[in-house]
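A.B. asks: sequence? don't have it. structure:
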C-alpha cells in the first residue's frame, strides 16, 4: 500500500512543475509602437511679392516649374485657413509637383468647371503652394505661394503671423448678374490716336501715350483685350520697351478669349522696382482675375496657361 501512495504522488508533482514552466510566455498586454507625428513648416501669406527693375521687366519670362513626384496619400479634415464664410476644406499630403497642386485645388472647388492656371514661374528648388480662401458654386479664390519645400493644400502655415512664404499670385472667379456693370474694364478709345501720342509697338499695333497727375500711361489693344502700363513720370521708365516685349510674347502665346472684354493692368510703384499686374476677363457671366507682383511676362504666362 505504501508503494501505491508514492506512485500516485509523482504525477501530481509533475503537473505542478509543467504548469509553472508555462508562465514564461509573451505578455499579451505589451503596447503597440506609435507612429511618428507629422510636421509642417510655419509661415504666412505675404501680399507684397518682390518686383524687378525696369530692364528685367522687359525680358524675363520665368517659365521653369518643379516637377518632383509627391506622396499620393491624403486625409480629410477642417482647415483653419479656410474662408470664414465656408469654413471647410480638405487637407492633403504634401505636394511637390505643380500638376498635383492644380489637381488638388480643382478637386476641392465646388464649381468643378472653373479653369485654373497650370503653369507658374518657379525656379529649380522652388515648390508651388496653394490655399483656397473662397469656395462656393458662384465664387472661388485661390492664393498661390512659392515654397522652399513641398506643402499641403491649405497648409495652416500659410496663415501664421510669422510666415515668410512668398505670395506668388491670386486667382479668382466671380459670377455677376451683369458683368458689364463692373468697373474692371475701363472705356478707352484707341481708334484714332493723335500722332504726337502714338507709339509703334510692332506687329502693326499702335499704343497711346498719356500723362496725368504725375503718372505716365501707355495703352494699346489686341483683339478684345486692352493692355495698359502705368508708371511714375519722374522714374522715366521705358514703358514702350516693356510694351514691345509684351506684344512680342503675345504673338506666340494666346490669352483666353473674353466674351466681351479683357484688361491687362500693369502698375509700377514709385521707383519702378516693384509692380502689380492685374489681368481680368469676362467668360459669360463670370469674371476671371489674376493678380501678381511678378514681372508682366510672368503674369501673362500664368494667364496663358489657364485651362
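C.D. replies: Perfect, thanks for sending it. Everything numeric here is computed off the predicted structure, so don't read it as measured data. Numbers count the residues shown, from 1 in each chain.
A.B. asks: When you work out contacts or count neighbours from here on, use the C-alpha atoms and nothing else.
C.D. replies: OK.
A.B. asks: So residue 15 lies in a strand, does it not?
C.D. replies: No. Secondary structure of residue 15 (DSSP: H, G, I helix; E, B strand; the rest coil): helix, not part of a strand.
A.B. asks: Residue 156: neighbour count?
C.D. replies: Using other C-alpha atoms under 10 Å, residue 156 has 20 neighbouring residues.
A.B. asks: just residue 104 next, same as before
C.D. replies: When neighbours are defined as other C-alpha under 10 Å, residue 104 has 18 of them.
A.B. asks: distance of it from residue 127?
C.D. replies: Look at residue 104 and residue 127: by C-alpha to C-alpha, to the nearest Å, they are 15 Å apart.
A.B. asks: Could you do residue 246 as well?
C.D. replies: Note on residue 246: its distance to residue 127, by C-alpha to C-alpha, is 26 Å.
A.B. asks: hey, where'd the helices end up in the stretch 51-200 of the chain?
C.D. replies: 54-57, 98-108 (DSSP state H, counting those that start in this stretch).
A.B. asks: and here's the other structure:
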C-alpha cells in the first residue's frame, strides 16, 4: 500500500513539473511573439516617420511662385527609404521620387545610380486657366460610344479598339480613366479596369479643377495621370505598376 502511495506521489509530481514546464514554454513563446510584434510595429512606425519627414523636406526644397500640393504618402517597399530629387525651372517643378536601401538626403547625387525610381511628378503653371485646360485629354466615354462592359459598382466601361490597341474607358466624376491592352489580350484590359474601379471605391483621386485623366497600361509601359488645378497642371508618370500609379495619385487627395 505504501509503495502505491509513493508511486502516485511521484507520478503527480512528474505531471506537475511537466505542466509547469509547458506553461513556462508557452509563456516564453508568447513573450517572443509579443516582442517580435512590437519590433515590427516599431519598424513600421520608423518607416512612416522617415517617409513623412522626407516628403516635408522635398516640399522645403521646392521654391515656386505658387503653393503646390504634394502626396501625403508614397508606396515604398518594406525596408527601404524614401528620397527624391527636386528641381524648379521657370514655371515648372519636377520631382523624381526614389526608394533606396539606405537613407539618403534629398537631391543626393547617389540617387540616380543606387536608388529605384518610384515615379515622377511634374507641376507646370500656365498663364491662364484656359491654357491649362487644353492640356487635359478629357473624354466623356458614355457619349463616345463603344462596346459596353460591366466594371462593377454600377459603373459601365466602353471599349474602343484600333491599331492593335484596346482601350476600356469610364468616367468617375470629372475624371476620365482608361486602361490599355493589346487586341490579342482583351481580358487583361477589363481585369485592370475592374481592379481600378474597386480601388477607387475606397480611395479618392484629387479633385480636379476642371478635369483629370488617367491612362493605365496593362504592360506597365505607359501609365499617365494628369489633372488640372486652376492654372496648374499635375502630371504623374514613370510609374511601372498601374495600380501603384493610382495609389500615388490618390495620396494627393486633401
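C.D. replies: Cool, got the structure. In this text, all values refer to a predicted model and were calculated from it rather than measured experimentally.
A.B. asks: chain center to stretch 190-201 of structure 2: distance?
C.D. replies: Averaged C-alpha coordinates place stretch 190-201 of structure 2 at 14 Å from its chain's average position (C-alpha atoms, centre = their mean, to the nearest Å).
A.B. asks: My error: substitute stretch 239-247 of structure 1 in the last question.
C.D. replies: Counting by C-alpha atoms, centre = their mean, stretch 239-247 of structure 1 comes out at 26 Å from the chain centroid.
A.B. asks: Find me the equivalent region of it in structure 2.
C.D. replies: Across structure 2, the stretch matching stretch 239-247 of structure 1 (TM-score structural alignment) is residues 189-197.
A.B. asks: for stretch 5-15 of structure 1, same thing?
C.D. replies: Using TM-score structural alignment, stretch 5-15 of structure 1 corresponds to no residues of structure 2.
A.B. asks: gap between that stretch and the chain center?
C.D. replies: 83 Å.
A.B. asks: With distance to residue 67 of structure 1 as extra columns, can I get the helices of the stretch 51-200 of structure 1 in CSV?
C.D. replies: As requested, these are arranged in CSV below (distance: least, C-alpha to C-alpha, whole Å):
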stretch, distance to residue 67 of structure 1
helix 54-57, 26
helix 98-108, 6
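A.B. asks: Out of these, which gets nearest to residue 194 of structure 1?
C.D. replies: With distances scored as C-alpha to C-alpha, the stretch of the helices of the stretch 51-200 of structure 1 nearest to residue 194 of structure 1 is helix 54-57 (26.7 Å).
A.B. asks: Give the buried residues for that closest one.
C.D. replies: 54, 57 (16 or more other C-alpha atoms under 10 Å).
A.B. asks: Could you tell me where that helix falls in structure 2?
C.D. replies: By TM-score structural alignment, helix 54-57 of structure 1 lines up with nothing in structure 2.
A.B. asks: What's residue 59 of structure 2 aligned with over in structure 1?
C.D. replies: Alignment note (TM-score structural alignment): residue 59 of structure 2 maps to residue 106 of structure 1.
A.B. asks: coming back round to it: quick one, which of the helices of the stretch 51-200 of structure 1 gets closest to residue 214 of structure 1.
C.D. replies: Minimum separation from residue 214 of structure 1 across these (C-alpha to C-alpha) falls at helix 54-57, 17.9 Å.
A.B. asks: show me where the stretch 151-254 of structure 2 has strands.
C.D. replies: 156-162, 165-172, 175-182, 212-217, 224-229, 232-237 (DSSP state E, counting those that start in this stretch).
A.B. asks: The first one vs structure 1 - mean distance after superposition?
C.D. replies: Between strand 156-162 of structure 2 and the aligned residues of structure 1, the post-superposition mean distance stands at 0.7 Å (mean C-alpha distance after the TM-score superposition for structure 1).
A.B. asks: what comes up buried for that strand?
C.D. replies: Residues 156-161 are the ones in strand 156-162 of structure 2 that count as buried (16+ other C-alpha under 10 Å).
A.B. asks: Equivalent analysis for stretch 32-52 of structure 2, please.
C.D. replies: Residues 47-48, 50-52 are the ones in stretch 32-52 of structure 2 that count as buried (16+ other C-alpha under 10 Å).
A.B. asks: one step back: can you lay out the strands of the stretch 151-254 of structure 2 as JSON lines showing distance to residue 124 of structure 2?
C.D. replies: Formatted as JSON lines, the strands of the stretch 151-254 of structure 2 follow (distance: least, C-alpha to C-alpha, whole Å):
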{"stretch": "strand 156-162", "distance to residue 124 of structure 2": "31"}
{"stretch": "strand 165-172", "distance to residue 124 of structure 2": "24"}
{"stretch": "strand 175-182", "distance to residue 124 of structure 2": "19"}
{"stretch": "strand 212-217", "distance to residue 124 of structure 2": "15"}
{"stretch": "strand 224-229", "distance to residue 124 of structure 2": "10"}
{"stretch": "strand 232-237", "distance to residue 124 of structure 2": "5"}
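A.B. asks: what about those, which gets the closest to residue 18 of structure 2?
C.D. replies: Counting by C-alpha to C-alpha, residue 18 of structure 2 lies closest to strand 212-217 out of the strands of the stretch 151-254 of structure 2; the figure is 61.2 Å.
A.B. asks: start and end residues in structure 1 for that closest one, please.
C.D. replies: Going by TM-score structural alignment: strand 212-217 of structure 2 matches residues 262-267.
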